[in-house]
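I would like to see how this sequence folds:
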Amino acid sequence: MPESCTEGGSAPLTILEARGIVLERVSPVNGWERVPLQSALNRVVLQDVVAPFNVPPWDNSAMDGFAVRRADCLEPEPLLQIVGAAEPGRVFTGLVGEGQAVRVVTGAAIPRGADAVVPLECARTTGSTVCIQGGIEPGQHIRHSGEDLAEGSRAIPSGRRLGPAELGILASLGLAEVLVRRRLRVALLSAGSEAATFGRPLGFGESFDANRYILFGLLAEMGVDLMDLGALHGDPESMEAAIRAAAEGVDVVLAYSRNSSLDKDWLKPLLLGSARMEFWHVNIRPGRPLGFGRLGPSWFFTLPLNPVAVMVTYYEIIADALRKLAGEHPLATRTEFRVRSLSSIRKMSGCCEYLRGNLIQEGEETCVRLLPGQGSGVLSSMADSDCFIVLPEEAGDLREGDFVRVRPFRGLS
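Just a heads-up that it's a prediction; the model follows:
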């Protein structure tokens, strides 16, 4: 029996209300796998990774130079005997005695008896001797065992999304594999008339489907397993069957229509009868017609028609929902700060607006300039900008020089 639909009221939600509902409802998916490091980039760690030994495992040199005893270097320009050399993987097995030095390169284990490293630029060699120039501090230029990670400490917390640095940490611990949560499964579909076909001239009244490729890129950055259902068209029964089938095999369905009348006449009635919808509209511009609910076992988002609106709603709500579903926690703090506007801005009353701008450095001050072409269909405004200028519901028109909130969006997904 299909679930009943609750629209959550006819008035659109604020962006904070909608975001709060979505993040309260979704929870991490079940399932995990063990993957090799070379396949672990962008995956979410299942459980804490604990260091099995100190990193670095032994004291080692932070510089190319000479390992010495500080006690031998208290007098100005002491002359020391070079008794050997050490490098990573090639240890000096002897003991550094009084008046002696060992040539070391970065990463070499500190020989027994030495307690400081003199950089090459502070040493003058003549044959088998070295003259030390300048004062020496205890432990100078030595990386101590456990300085990076102590044995038994948490090296990577559960819920962390693995980046290049985390892969390096795992490699430094000698771990060739890591336990990660399974990838999130996301279905993408559009409904309505087919887009124009690549490779042939554009017919009058036709358009290409930019939204599909925007979402391809955003979802690829998120590292999901994507099921592309293409453009559904034809009789309502076959489209409904395709959507129901998609919802059975994935965690999230992202759907958008190629025309607004189809939303009203077909998609919305389908969801009213089959889904439990939490909301249909969010009081933001662009991006107001964003819907969220549950269809069978899957979460379901209905996206706006216009491409800029798709990106705004993805960055502001959908991306963090996908992160939480994928098991990522805590969610990264969203960067936002106030800067002076170099443009006067007309504000539509009663809604939260996301305008596209560019951050500009003027002397020591960071400012923002509004881009021309702020329509929700002007996709070039996203390509040419680097931040959102966020104007809350209560804001009015702004003059040049007023302070505004900005949210950089490069790398947000």
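
only C-alpha atoms for contact and neighbour calcs from this point on.
Will do.

got the buried residues for the helix or strand harbouring Phe216?
Take DSSP states H and E as the rule and Phe216 turns out to sit in helix 210-222. For helix 210-222, the neighbour count (16 or more other CA atoms under 10 Å) marks 211-212, 215, 218-219, 222 as buried.

Name the next helix or strand following it along the chain.
For helix 210-222, the following helix or strand on the C-terminal side (DSSP H and E) is strand 225-232.

list the helices and strands that following strand packs on?
strand 185-191 (3 or more CA pairs under 8 Å, 6 or more residues apart in numbering; DSSP states H and E).

Run the angle between the strand it packs on and helix 210-222 for me.
Relative orientation of strand 185-191 versus helix 210-222 (axes from the mean of the first three to the mean of the last three CA atoms, to 10 degrees): 170 degrees.

Next, the angle strand 225-232 makes with strand 185-191.
Using the same axes, to 10 degrees: strand 185-191 against strand 225-232 is 10 degrees.

Verify the stated contact: Val312 with Leu355.
No: Val312 lies out of contact with Leu355 (CA atoms under 8 Å); the separation is 9.6 Å.

okay, the two: which has more neighbours?
Using other CA atoms under 10 Å, the more surrounded residue of Val312 and Leu355 is Leu355, with 27 against 22.

could you say what helices and strands the host helix or strand of that one packs with?
Taking DSSP H and E as the definition, one finds Leu355 inside strand 352-362. If you count contacts as 3+ CA pairs under 8 Å, 6+ apart, strand 352-362 packs onto strand 284-285, strand 365-370, strand 387-391.

Can you add distance to Gly65 and mean neighbour count and give those strands back as CSV?
Output for those, formatted as CSV (distance: least, CA to CA, whole Å; neighbours: other CA atoms under 10 Å):
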stretch, distance to Gly65, mean neighbour count
strand 284-285, 61, 22
strand 365-370, 42, 18
strand 387-391, 46, 23
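
and Arg19, which of the ones you listed is closest to it?
Closest to Arg19 of the helices and strands packed on strand 352-362, according to CA to CA: strand 284-285, at 11.9 Å.

Tell me which stretches of the stretch 251-400 of the chain form strands.
Per DSSP state E, counting those that start in this stretch, the stretch 251-400 of the chain carries strands over the ranges 252-257, 276-279, 284-285, 291-295, 298-302, 337-341, 352-362, 365-370, 387-391.

one more to line up against the first:
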Amino acid sequence: MKKRSALLALASALLLCAASISASMASQQSNTSGSPVRIYVEPVLVGQESPELIEMDAKVNSYVSQYPSVFSGTYISTDSSGLTVGVVDQNDPAADALKALVGKLDPTSSFITIIPARYTWNDLDKIRSSIVDEYMTGGSGVSGVGVDASQDAVLVEVPRDASGLDLTNNPIAIKLTQQYGSAVMFQESAGETSATTANNDISPHFGGSGYKWYDAAGSVASGYCSLGFPVKVNNVTYGLTAGHCRPGSATNYVNAYSVGGVSSSLYFGSLYTTTWIGTQNTYGDWSLLKGSGYNPYVYNGPVGSSTFLSVVDASFYYPSVNSGMCSSGARTGQICRYKVFQTGWCEPYDGVTTCSLIRMKSDQNNDGSYDCDGWYYGDSGGSIYAGATGGVRAFGIASAITTECPAAGRFYYATSLFGVSRWNSGASMPLAP
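Next up is the predicted model:
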């Protein structure tokens, strides 16, 4: 019989997002063409979001996400004490309704600020999509791109110029600035790789448990991956995991079993559908497993631990920029204190461009210095979540990490549940009672 602790301590849940991200900062410099190029400067992030702010953020972000043609997005302040919402059309009825909602949630105006914005989320997402089509799908000159609500702009990663030109004189930065003006900003990139390598999790499976693919003859694929969350489509519950985990086009890998071995109780399922490879540039890096049981709980201890937390909410939209996240995977167990930098991110890894990503960094000491101590190979497909009253709120699954560990810390990329909802607007998540 599976041993799972019933310790669903609320205190643990509320500490899951113990850190938040500071707002990014940008400066403007001039290049030889005379056009201003916005240079992205990574911030030093301090503080922790209070449980009260976490709940306000969830409610406001959920509302704002319904009106992407009115709002630019939401983000947490640099000291983690407040929430900001950007509004482009102050006279839109949706803006009036937001003010009423904020008045109820924050009657003393202690936490939430509404400010004017230049670009709506739809404006920025359209620019992001155009850059992906022109510079990433074609494989020329851009290594990553996504939306940063805290900057009211699209952040573009470009490779370091081989001739030594700085970003202010980078030809692609100049061209995109001339095309989109202040709506774009730039950063030099580092290489990426997928996060593909535990336990003996039996059905029904929890988030953060590990599995391997086997062929019909019983031969096992190299490496292992992790399970994310249950997802319900047309009244059938599937297991959400990373799409890149199943070996390429090797269709002979038909069944998934626990890392612990092959038996009926350790069966994780077979492939129902996947975005990999073909639609990952629209929906993100994910697949659905079928044929086993998948429950709304997440392992919240080190590898081998049996303690878990309840999944009490799910966001099928991007989290607020600067908010805190946690991960749970078969390689590293639970890790918190990630900070969201950009959303709607697109990044090439494993030879293909993948979108619908959340771009994060880890700050395990909570000192504003980013590190490389987040998830790792084997955690792909694992749960990405934030604290919520009574448990956790699901946001996505682990997808990729930067190859190297620079002094400024490694980037972590998670596929957002937003990608799943784009694929099927009727998709939902069963929640714990």
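
TM-score for this pair?
Scored against TM-score structural alignment, normalised by the length of structure 1, the superposed chains reach a TM-score of 0.20; 145 aligned residues with a CA RMSD of 7.3 Å.

okay, the angle between the strand holding Leu355 of structure 1 and strand 337-341?
Using the same axes, to 10 degrees, strand 352-362 of structure 1 lies at 70 degrees relative to strand 337-341.

In strand 352-362 of structure 1, which residues are buried?
Residues of strand 352-362 of structure 1 classed as buried: 352-359 (neighbour count, 16+ other CA under 10 Å).

In a markdown table, list these along with distance to Ala241 of structure 1.
Listed next are those as a markdown table, based on distance: CA to CA, whole Å:
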| residue | distance to Ala241 of structure 1 |
| --- | --- |
| Cys352 | 36 |
| Glu353 | 37 |
| Tyr354 | 36 |
| Leu355 | 38 |
| Arg356 | 39 |
| Gly357 | 42 |
| Asn358 | 44 |
| Leu359 | 47 |
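
For Arg285 of structure 1, state which of these is nearest.
For those, the minimum distance to Arg285 of structure 1 (CA to CA) is 4.8 Å, reached by Glu353.

Determine which of the strands of the stretch 251-400 of structure 1 approaches Ile82 of structure 1 most closely.
Evaluated with CA to CA, the strands of the stretch 251-400 of structure 1 place strand 352-362 nearest to Ile82 of structure 1, the distance being 52.8 Å.

tilt between that closest one and strand 387-391?
Between the axes of strand 352-362 of structure 1 and strand 387-391, defined by the same axes, to 10 degrees, the angle is 130 degrees.

quick one: strand 352-362 of structure 1 to strand 365-370, angle?
130 degrees.

Where does the closest residue to Ile127 of structure 2 other than its chain neighbours sit: helix, strand or coil?
Counting by CA to CA, 6 or more residues apart in numbering, Ile127 of structure 2 lies nearest to Val154, which is 7.4 Å off, once chain neighbours are set aside. Of the three states, Val154 of structure 2 takes strand according to DSSP: H, G, I helix; E, B strand; the rest coil.

what's the spacing between Val154 of structure 2 and Ile39 of structure 2?
11 Å (CA to CA, to the nearest Å).

When those two are compared, which one has more neighbours?
Taking other CA under 10 Å, Val154 of structure 2 and Ile39 do not tie; Val154 has more neighbours (29 against 21).

Provide a list of residues in contact with the more buried one.
124-125, 127-128, 145-148, 183-185 (CA atoms under 8 Å, 6 or more residues apart in numbering).

Tell me which two in these are the farthest apart.
Asp125 and Met185, at 14.0 Å, using CA to CA across the contacts of Val154 of structure 2.

contacting residues for Leu288 of structure 2?
238-241, 271-274.

that older thread, who has more neighbours out of Asp125 and Met185 of structure 2?
Met185 (28 against 21).

Now for Ser27 of structure 2, how many residues are close by?
Ser27 of structure 2 has 11 neighbouring residues, counting by other CA under 10 Å.

how much space is there between it and Phe186 of structure 2?
10 Å.

go on, Thr74 of structure 2?
Thr74 of structure 2 is 21 Å from Phe186 of structure 2, where distance means CA to CA.

Then Phe206 of structure 2?
Using CA to CA, we find Phe206 of structure 2 at a distance of 39 Å from Phe186 of structure 2.

With Tyr385 of structure 2 instead?
For Tyr385 of structure 2, the distance to Phe186 of structure 2 equals 28 Å [CA to CA].

Of these two, which one has the most company?
A count of neighbours by other CA under 10 Å puts Tyr385 above the other of Tyr385 of structure 2 and Phe186, at 27 against 24.

Spatially, what comes nearest to that one if we skip its sequence neighbours?
Of all residues not flanking Tyr385 of structure 2 in the chain, Ala394 sits nearest, at 4.5 Å (CA to CA, 6+ apart).

In contact with the one you found: list those residues for me.
229, 311, 313-315, 383-386.

Which of the buried residues of helix 210-222 of structure 1 sits closest to Gly20 of structure 1?
Met222 (20.7 Å).

Is Ile401 of structure 2 located within a strand, as I assumed?
Yes: assessed with three-state DSSP, Ile401 of structure 2 lies in a strand.

right, and it touches Pro348 too?
No: under the criterion of CA under 8 Å, Ile401 of structure 2 makes no contact with Pro348, lying 11.2 Å away.

what residues do the two have in common as contacts?
Both Ile401 of structure 2 and Pro348 are in contact with Glu192, where contact means CA under 8 Å, 6+ apart.

Comparing those two, which residue is more hemmed in?
Shown here are Ile401 of structure 2 and Pro348; by other CA under 10 Å, Ile401 has more neighbours (28 against 22).
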